[in-house]
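Chemist: heads up, no residue letters with this:
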């Protein structure tokens, strides 16, 4: 038994350098692919905006958001939601479509992606200056944003 192990060992002894180099290349390749995959998923770090790293964003609407509860505002907010938000978000569940579901969004302690407190001001901020992959809706008027928030408050 010992002699067979010694024969195998001496036979492969000359190839140890090559095997070591292959192991090193495989290890490097595994780390490079996992790092490359991470960079592709995060779009090369684009998920963190430089302005958010540098300093926290200021409130968009000074003086706070008026949380409307009248049926007309809620109806307008629902129409706006269905025309602007429905393609990526499900209003009646927490399932993630393209973006997170909005069921009970203002009743939760934190917003689903940015993890900021779930307040009307932070929702307005998210609509105007999105945190991640969401498109900006900065062209919406203050009233439109307040109507969307009024609808979200009913979920």
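Modeler: The structure has been received and is ready for your questions. Remember, it's a predicted structure, so these values are computed and weren't measured experimentally.
Chemist: alpha carbons only for contacts and neighbour counts from here, please
Modeler: OK.
Chemist: continuing past the lengthiest helix in the chain, what's the next helix or strand?
Modeler: When the chain is parsed with DSSP state H, its longest helix is helix 16-41. Next in sequence after helix 16-41, counting helices and strands by DSSP states H and E, comes helix 50-54.
Chemist: about what we covered before: gap between the longest helix of the chain and the chain center?
Modeler: What separates the centre of helix 16-41 from the centre of its chain is 28 Å, taken as CA atoms, centre = their mean, to the nearest Å.
Chemist: A further structure is provided below for comparison with the first:
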């Protein structure tokens, strides 16, 4: 009876290990899932619109002045990070877009920005 349970446990372990291996093999380059890797690159027009919005609303605090950063953290490489430094949440469009709209402890909110403007900002931030 115990030998049967042992065989069942070993078989279950092998199935789980194989499943994990298959899931890992389906990830794209850089650890991105197929769904993330399949997303089309944002259009140059959208990125340019986002850059203009960044200069208008974000650069005052998030861009260095004279090689120094006095206000807010750099957003360069934001989408390569797993967690945001200030928010301690996963870096994804929903969290970053929500933070832009709602603000944070030291960041002002930008509730008047529409979905298209948020999408443009996110597209630009992904290029940094």
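Modeler: Cool, the structure landed. Note that this is a predicted model, so its numbers are computed, not measured.
Chemist: Check the second structure for its longest helix and report it.
Modeler: Per DSSP H, the second structure has its longest helix at helix 2-25.
Chemist: Flag every buried residue along whatever helix or strand comes next after that helix.
Modeler: Per DSSP H and E, the first helix or strand lying C-terminal to helix 2-25 of the second structure is helix 34-38. Going by neighbour count (16 or more other CA atoms under 10 Å), nothing in helix 34-38 of the second structure comes out as buried.
Chemist: what about the strands in the first structure?
Modeler: In the first structure, no strands are defined using DSSP state E.
Chemist: per the alignment, residue 150 of the first structure corresponds to what in the second structure?
Modeler: Taking TM-score structural alignment for the superposition, residue 150 of the first structure sits opposite residue 123 in the second structure.
Chemist: count of neighbours near the closest residue in space to its match that isn't next to it in sequence?
Modeler: Closest residue to residue 123 of the second structure apart from its sequence neighbours, by CA to CA, 6 or more residues apart in numbering: residue 47 at 5.4 Å. For residue 47 of the second structure, the tally of surrounding residues (other CA atoms under 10 Å) stands at 21.
Chemist: my read: residue 47 of the second structure touches residue 119, true?
Modeler: No - counting by CA atoms under 8 Å, residue 47 of the second structure stays clear of residue 119, with 9.1 Å between them.
Chemist: Mind listing residues that contact the longest helix of the second structure?
Modeler: Helix 2-25 of the second structure is contacted by no other residue when judged by CA atoms under 8 Å, 6 or more residues apart in numbering.
Chemist: What is the distance between that helix and the centre of its chain?
Modeler: Per CA atoms, centre = their mean, the centroid offset for helix 2-25 of the second structure relative to its chain is 33 Å.
Chemist: Now for the residue nearest to residue 123 of the second structure: which residues touch it?
Modeler: Taking CA under 8 Å, 6+ apart, one finds 120-121, 123-124 in contact with residue 47 of the second structure.
Chemist: tell me the helices in the first structure, going along the chain?
Modeler: Using DSSP H, helices in the first structure cover 2-12, 16-41, 50-54, 71-84, 120-128, 142-152.
Chemist: Which part of the second structure matches the third one?
Modeler: In the comparison with the second structure, helix 50-54 of the first structure aligns to no range at all (TM-score structural alignment).
Chemist: buried stuff in that helix?
Modeler: Buried residues in helix 50-54 of the first structure, counting neighbours by 16+ other CA under 10 Å, are absent.
Chemist: helices or strands next to that helix in the packing?
Modeler: The contact analysis (3 or more CA pairs under 8 Å, 6 or more residues apart in numbering; DSSP states H and E) places helix 50-54 of the first structure against no helix or strand.
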